[in-house]
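J.: Here you go, sequence then predicted model.
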Amino acid sequence: MSRLLAIDTSSSWCSVALSTGSEQPLFRHEKLSSAASQHLLPWIDALLQEAKLELQDLDAIAVNIGPGAFTGVRLGLAVTQGLALSANLPVIPVMSLDAIAAQFHQGRLSNHQATNLVVAIDARMDEVYWAQYQLQLNAQAERISDAHLSAPELVELSEADIVIGSAILEYGDRLLTPDTIIKQDQIGAHALGVLICAQAMWDQGMQIPVAQLEPLYVRNKVAFTTEERLHHGLLK
């Protein structure tokens, strides 16, 4: 197995994982919000020291490119760019929804007979980021739709067996889920999910030069106008 560093700061959680090539990955994962910028680099240094590795010993650096919190996604990309440039390493861009699906699939599928998964996370501004996945034993969770941005009521759940993600906690009463759907609201962005996706992408030669690394913006508009804020009840 390759030596990969995975970074995820796409949410209020700061998350770093390191695959050493043979043993179980090393990782740190804490809810830090804006304090993530103060801890990310020290955590990376600590994991490398624990693994007795230098940055140059790695094969690639993987990072969650979004969708997610704008500032958090930019932080993860900026740190990845700096590290990759300094060590002349390729990078592996991982979409947040794919990472969440991969982590759930690896850790929870044995407890369920589900085959159709929807990952839905809070996008703020009264909207949800979501995508559909096919689950199969002994295989990666396969995304079968684009990443979407919509109102909670418009998330397509007609074929879903399981819905996971932070949107359930925020918009549960507006997600039109049948009673038979299993819902998991505590599964969110995590560097271990990024690492799972990154390993599969590395095996397929999907790493890219750091100069090509870009965030994934599903939403083009990141703020309401005053009129729109009044309309949505955000101003009084």
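T.: On my side now, so go ahead.
J.: contacts, neighbours, all on C-alpha from now
T.: OK.
J.: Going by neighbour count, which residues in the helix or strand hosting L149 are buried?
T.: Here L149 sits within strand 148-150, counting by DSSP states H and E. Across strand 148-150, burial judged by 16 or more other CA atoms under 10 Å covers H148, L149.
J.: Could you list every helix and strand that it packs against?
T.: strand 128-134 (3 or more CA pairs under 8 Å, 6 or more residues apart in numbering; DSSP states H and E).
J.: now do 10 Å
T.: Packing partners of strand 148-150 (3 or more CA pairs under 10 Å, 6 or more residues apart in numbering; DSSP states H and E): strand 116-122, strand 128-134.
J.: hey, which of these is tucked in deepest?
T.: Highest mean neighbour count of these: strand 116-122, a mean of 26 (counted as mean count of other CA atoms under 10 Å).
J.: on contacts alone, who are the packing partners of that one?
T.: Secondary-structure packing of strand 116-122 (3+ CA pairs under 10 Å, 6+ apart): helix 96-108, strand 128-134, strand 142-143, strand 148-150, strand 162-164, helix 167-171, strand 182-184.
J.: what do you get if the cut-off is 6 Å, keeping everything else the same?
T.: Applying 3 or more CA pairs under 6 Å, 6 or more residues apart in numbering; DSSP states H and E, one finds that strand 116-122 makes contact with strand 128-134, strand 162-164, helix 167-171.
J.: Now for C14: which residues touch it?
T.: By CA atoms under 6 Å, 6 or more residues apart in numbering, C14 lies in contact with H29, E30, A36.
J.: Pasting the second one now:
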Amino acid sequence: MRVLGIDSATSTASVALVENGQVLAEGLYPPHFCEKATDNPGAKSNHAEIILPLIDSVLRQARIELAYVDGIAVSIGPGSFTGVRIGVSTAKGLAYGAAIPTVGISTLHANAARVSDFDGVLCSLLDARKNEVYAALFRKNGKLLNRITDDVVVPVPKILKVLSAVKVAEPCLFVGDGAMACRALVENLGGPRVNIVAEKEMSSVAMAVARLSEGRFHDNDVPLLRKLTPVYLRRPGCESYGKILSY
């Protein structure tokens, strides 16, 4: 089946069209050749303006009209508050207009699913600002990716507490733009078993969102569109109200 993956919850907005796991077309903003997405301070604020043209560009690349897309998958957070809302509302608008089934995928799950050629623990981290990160742990074994912890928001100095859920001896890879905020702590762990993967070495979040959704569509695990809602973990400008590790 053909799935249109959409992500605007992270600093690099992305759209990907995937058919049976194979990428037909992909678009990113800002593109991967930027040293890092945060080098463009207007990136997040421009997501509202860029996401629909990005979708149109991807469909044109693949020479496929929206009517011939079988499903839409969107990252539902946690992530940028504005970005999450943009992605979810865009996906729902397209779904309503074209009667396409739509599912939501955790942004942290999709972030972890971008990693290939690695077996061990993946610490998926996204920058939540205010010296906090969104975090979740996953264990990868071949093509299998299993969740270890729920999505949480945690102060950067407490990120090592998240790792207490896994064995110290396991290889651990930190992935996502939040990994840079924790670089000093990660480097202090030392040893060859702990590393940070560079953003430019991975595929887009939208591609991972689309691929993760394929099993959901196959199992008909598709919610009512009105129940597709963002996951924030905290209110904009307020204290965290979702699952938080404060210790």
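T.: Nice, I can see it. In this text, all values refer to a predicted model and were calculated from it rather than measured experimentally.
J.: before we move on, back to that, put together TSV for the helices and strands packed on strand 148-150 of the first structure, with distance to G66 of the first structure on each row.
T.: Below are these laid out as TSV (distance: least, CA to CA, whole Å):
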stretch	distance to G66 of the first structure
strand 116-122	11
strand 128-134	10
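J.: Quick check: which of the ones you listed is nearest to I181 of the first structure?
T.: Smallest distance to I181 of the first structure across those (CA to CA): 9.7 Å, for strand 116-122.
J.: residues in the second structure aligned with the closest one?
T.: Against the second structure, the aligned range for strand 116-122 of the first structure is residues 121-127 (TM-score structural alignment).
J.: quick one: contacts of that stretch?
T.: Taking CA under 6 Å, 6+ apart as the rule, stretch 121-127 of the second structure contacts 108, 112, 133-139, 172-179.
J.: ditto for stretch 96-110 of the first structure
T.: Applying CA under 6 Å, 6+ apart, the contact partners of stretch 96-110 of the first structure are N64, G66, A141, G188, A189, G193, V194.
J.: repeat that for 7 Å
T.: 64-67, 119, 131, 140-141, 188-189, 192-194, 196-197 (CA atoms under 7 Å, 6 or more residues apart in numbering).
J.: and R3 of the first structure, what pairs with it in the second structure?
T.: R3 of the first structure maps onto R2 in the second structure, by TM-score structural alignment.
J.: Could you check how far the nearest residue to its match once chain neighbours are set aside is from I6 of the second structure?
T.: Closest residue in space to R2 of the second structure, ignoring its immediate chain neighbours: E19 at 4.3 Å, by CA to CA, 6 or more residues apart in numbering. Using CA to CA, to the nearest Å, E19 of the second structure is found at 14 Å from I6 of the second structure.
J.: Please apply the same query to T90 of the second structure.
T.: Remark: distance between T90 of the second structure and I6 of the second structure (CA to CA) = 9 Å.
J.: ok, those two, which is more surrounded?
T.: Neighbours per residue (other CA atoms under 10 Å) separate T90 of the second structure from I6, with I6 holding more: 34 against 18.
J.: Hmm, the more buried one is touching V15, no?
T.: Yes - between I6 of the second structure and V15 there is a contact at 4.7 Å, judged by CA atoms under 7 Å.
J.: Mutual contacts of these two, please.
T.: Both I6 of the second structure and V15 are in contact with A206, where contact means CA under 7 Å, 6+ apart.
J.: rewinding a little: so which of the contacts of C14 of the first structure hold up in the second structure?
T.: Shared contacts between this structure and the second structure among the contacts of C14 of the first structure (both residues aligned by TM-score structural alignment, their matches' CA atoms under 6 Å) comprise H29, E30.
J.: residues in the second structure aligned with the biggest helix by length in the first structure?
T.: In the first structure, assigned by DSSP state H, the helix with the most residues is helix 70-87. Mapping helix 70-87 of the first structure onto the second structure (TM-score structural alignment) gives residues 81-98.
J.: And the contacts of that stretch?
T.: Residues outside stretch 81-98 of the second structure that contact it (CA under 7 Å, 6+ apart) are 6-9, 44, 47-48, 67, 72, 74, 76-77, 101-102, 225, 229-230, 232, 236.
J.: Report the buried members of the residues you listed.
T.: When the contacts of stretch 81-98 of the second structure are checked for burial by 16+ other CA under 10 Å, the buried set is 6-9, 44, 47-48, 72, 74, 76-77, 101-102, 225, 230, 232.
J.: what residue lies at the spatial centre of the second structure?
T.: The second structure has T107 as the residue nearest its centroid, 3.1 Å off, counting by CA atoms, centre = their mean.
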